[in-house]
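# build me a structure from this.
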Amino acid sequence: MPVIHSTYTPPFYFRNGFLATVYSGLLRSVTLEQTRERITLKDGDFLDLDWSYAETKTNKLIILLHGLEGHGQRPYITGAAKHFNNHGFDAIAMNFRGCSGELNRNYYSYHSGWTQDLDEVIKFALSKYEYSQIVLYGISLGGNLVLKYLGERDHVPNAVKAGIAISTPCHLHGSCKALHHPKNKLFHDRFLKELLERLKYKQKHFPEYLSPEAIKNIKTLKDFDDVYTSKAHGFIDAEDYYAQCSSLQFLDTIKVPSLIINALNDSFLSPECYPVKEAKNNSNLSLEMPNYGGHVGFIDKNNVYYNEYRGLEFIKNL
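Now for the predicted structure:
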């Protein structure tokens, strides 16, 4: 499908990508009533799902996937859930393993290509409720998961009608290099601090897999992926993990209508994260590249973000 012309224009002071990113990550607030449900996975681990509901009984569901070190109460998740709730969708905010406030049971946890848990959540929702329209909505890392899930499978459940991916690092190696750039040091260091804090707890539970000395040698996000993410999940090293899990290579085979919204001033994304050629070659793939928005910072009116408006609009026009 041809690349979509974007009409998004934020207030002047939020045209700066850094300001839009920081404001949206630290200062945005969304009020939403959620109900938590824990499910047991095939391997004996667990996931916590945060539900919110439409005002009346519905056959429509949106499943929301957060970004790196996020969770189901982040405003970029609750904002989208609330907007879709207000328009007739129930919502599940997935908390990835270890991200709901409690350490998961296994040494491995989650990563940018770990689509198995999403598959289990979809099947769980379909087994428990009569949903005939499911929308998958991923932010950042969660966006990569959505696109990889849709493109790597020969078949997805018939109820899955659309995918939406926001601020998505389609090319993980390129995005990793972007995050290591000095202009992103504030974000890089914050992510790394949160990851290391959790890894220290995990090391105490699984000392046979990881030593305190190995953790001390982790100085960058790539180091973290070399030491933990890759080894814990069966990859050779970080670069092998990035190569196998980048959604870019799966975009050609997506058969479900999908929308990617990546801002051109998103400092987390490399040039490869704007898949123009893939969108033009796949009629099921739409790509919108607003000039503004930073990383998940598409600030708009009434505390409903542009990506939330556009996501719903995209679904209505299918």
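# when you work out contacts or count neighbours from here on, use the C-alpha atoms and nothing else.
Fine.
# so what's residue 254 up against?
Residues in contact with residue 254 (Cα atoms under 8 Å, 6 or more residues apart in numbering) are 147, 150, 151, 152, 282, 284, 285.
# could you dump those residues to JSON lines with distance to residue 66?
Listed next are the contacts of residue 254 as JSON lines, based on distance: Cα to Cα, whole Å:
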{"residue": "147", "distance to residue 66": "14"}
{"residue": "150", "distance to residue 66": "17"}
{"residue": "151", "distance to residue 66": "19"}
{"residue": "152", "distance to residue 66": "20"}
{"residue": "282", "distance to residue 66": "26"}
{"residue": "284", "distance to residue 66": "23"}
{"residue": "285", "distance to residue 66": "21"}
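# could you also give me the structure for this second sequence? I'd like to compare it with the first:
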Amino acid sequence: MQTILPTVVPQKLADHKAKLHRVRLSDGDAIAVHEDCPKEWVAGGKVAILSHGLTDHHRTPLLVRLTEKLTARGVRVFRWDMRSCGAGIEWARHPYHAGCSEDLGAVVHAVIEQCCKNTSDLSPDITLFGVSLSGNVLLKYLGESPDTIPTMVQRAVAVNPPIDLIAGIESISNRRNRVYERHFTKMLLKHHKQWAGVRPDVYRPPHGPQPRTLEGFDNWFTAPAIGYRNAREYYVAASSAKVIPAICIPTTIITAQDDPFVPFEMFSSDHITYPDNVRLVTTNYGGHVGFVSKKGDDPDMRWLDWRIVEIVTGETIS
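A predicted model of the protein is given here:
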């Protein structure tokens, strides 16, 4: 229930007024980054870099709500469309995927450059945010080369990250989750068709039946498009669980015990050694990126939104 609640709770999304930046990548592709800068922001102020999940983009409701709440508190917000997504669909030949930590690194450096245009500028106070697939990307970025993370990155938060992609794909393929899997597979196929329509140079799978499952899609398209033999090889390489022990900056992982896609067991200390600076926050309920609560001390029912605001700003909301 929590997984679908965010789609039925009434919400009005703010108009899009962000400034568009084009960030070039080392392989010739580019991605779109959208900046919302409050008038009161000054050099050295707080900055948030927000990443979206599977089949989403910068206008996904969660990211729009977070942008509105954070900018109202003076935070400069950058949302990025992963490769081939959103405003940058025509700018990329290669696909986004669960292990694209180098792309996040490029965004971080572009944001720092944007916030420090003058050498005398104070260093910004940056928080990184990732949700679902991009939560795994974020944790992989933080842990695979911790010595290279810019000092301006002060903290990070990952929500419902599938840190063990094999366990995640096996969970979503369970019969009780089949309706979700079919939905995501259809969305991926739709996106691939749309993307190939504007970029004829994208990887084109061999002719034959289209996949009906997420792992089938990754075997059919994602894995070969990014250089892996099959989906399982890709999942092992992209999973962030193995690098979490190396994370050096303060990081919060938020997940729910009733998440139908990301089994709670993958976060067990039997499988992962958490360093002191990585905090695991778990709730009994929340589903997959749901976390809708009864009206209480928070200004609205979006429990997750306000926890992110607290982490980024240091304020106490409730």
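# care to give me the TM-score?
Here the superposed chains carry a TM-score of 0.86, computed using TM-score structural alignment, normalised by the length of the first structure; 298 aligned residues with a Cα RMSD of 2.3 Å.
# quick revisit: from the contacts of residue 254 of the first structure, pick the one nearest residue 179 of the first structure.
Of all the contacts of residue 254 of the first structure, residue 179 of the first structure sits closest to residue 147, with 20.9 Å by Cα to Cα.
# quick one: that closest one and residue 247 touch, right?
Yes. The criterion here is Cα atoms under 8 Å, and residue 147 of the first structure meets it with residue 247 at 5.8 Å.
# between the two, which one's more packed in?
residue 147 (33 against 28; other Cα atoms under 10 Å).
# show me the contacts for the alignment partner in the second structure of that one.
Residue pairing (TM-score structural alignment): residue 147 of the first structure is matched to residue 139 of the second structure. Shown in contact with residue 139 of the second structure (Cα under 8 Å, 6+ apart): 158, 240, 243, 244, 247.
# distance check, the second one against residue 126 of the second structure.
The gap separating residue 240 of the second structure from residue 126 of the second structure is 21 Å, by Cα to Cα, to the nearest Å.
# try the last one
Remark: distance between residue 247 of the second structure and residue 126 of the second structure (Cα to Cα) = 16 Å.
# make sure the match of residue 147 of the first structure is indeed in a strand.
No. Secondary structure of residue 139 of the second structure (DSSP: H, G, I helix; E, B strand; the rest coil): helix, not part of a strand.
# all helices of the stretch 51-200 of the second structure, in order?
Listed in chain order, the helices of the stretch 51-200 of the second structure (DSSP state H, counting those that start in this stretch) span 61-71, 101-115, 133-144, 165-172, 178-198.
# can you tell me which of the ones you listed is nearest to residue 228 of the second structure?
helix 165-172 (14.8 Å).
# the closest one corresponds to what range in the first structure?
Taking TM-score structural alignment, helix 165-172 of the second structure hits residues 172-179 over in the first structure.
# what segments of the second structure are strands?
Shown for the second structure, the strands assigned by DSSP state E span residues 19-24, 30-36, 46-51, 76-81, 125-131, 153-159, 251-256, 278-283.
# now the angle from the first one to strand 30-36?
Regarding strand 19-24 of the second structure and strand 30-36, their directions subtend 150 degrees when assessed with axes from the mean of the first three to the mean of the last three Cα atoms, to 10 degrees.
# what's the mean deviation for strand 19-24 of the second structure versus the first structure?
Superposed on the first structure, strand 19-24 of the second structure shows a mean distance to its aligned partners of 2.3 Å (mean Cα distance after the TM-score superposition for the first structure).
# which of the contacts of residue 139 of the second structure sits closest to residue 59 of the second structure?
Residue 59 of the second structure lies nearest to residue 158 out of the contacts of residue 139 of the second structure, by Cα to Cα, at 18.6 Å.
# and for that closest one, the neighbour number?
If you count neighbours by other Cα under 10 Å, residue 158 of the second structure ends up with 26.
# distance check, it against residue 165 of the second structure.
15 Å.
# do the same with residue 132 of the second structure
Separation of residue 132 of the second structure from residue 165 of the second structure (Cα to Cα) stands at 11 Å.
# ok, residue 257 of the second structure next?
17 Å.
# more crowded one of those two?
For residue 257 of the second structure versus residue 165, the count of surrounding residues by other Cα under 10 Å is larger for residue 165: 25 against 16.
# wait, doesn't that one sit right on residue 235?
Yes. Counting by Cα under 8 Å, residue 235 is a contact partner of residue 165 of the second structure at 5.3 Å.
# which position in the first structure pairs with residue 89 of the second structure?
Aligning on TM-score structural alignment places residue 89 of the second structure opposite residue 103 in the first structure.
# and that match, how many neighbours?
Neighbourhood size, residue 103 of the first structure [other Cα under 10 Å]: 17.
# show the contacting residues for it.
Contacts of residue 103 of the first structure by Cα under 8 Å, 6+ apart are 97, 202.
# which ones are touching the aligned partner of residue 184 of the second structure in the first structure?
Aligning on TM-score structural alignment places residue 184 of the second structure opposite residue 191 in the first structure. Listed by Cα under 8 Å, 6+ apart, the contact set of residue 191 of the first structure reads 68, 69, 221.
# okay, now the equivalent of residue 258 of the second structure over in the first structure: neighbour count?
Residue pairing (TM-score structural alignment): residue 258 of the second structure is matched to residue 265 of the first structure. Per other Cα under 10 Å, the neighbour tally for residue 265 of the first structure reads 18.
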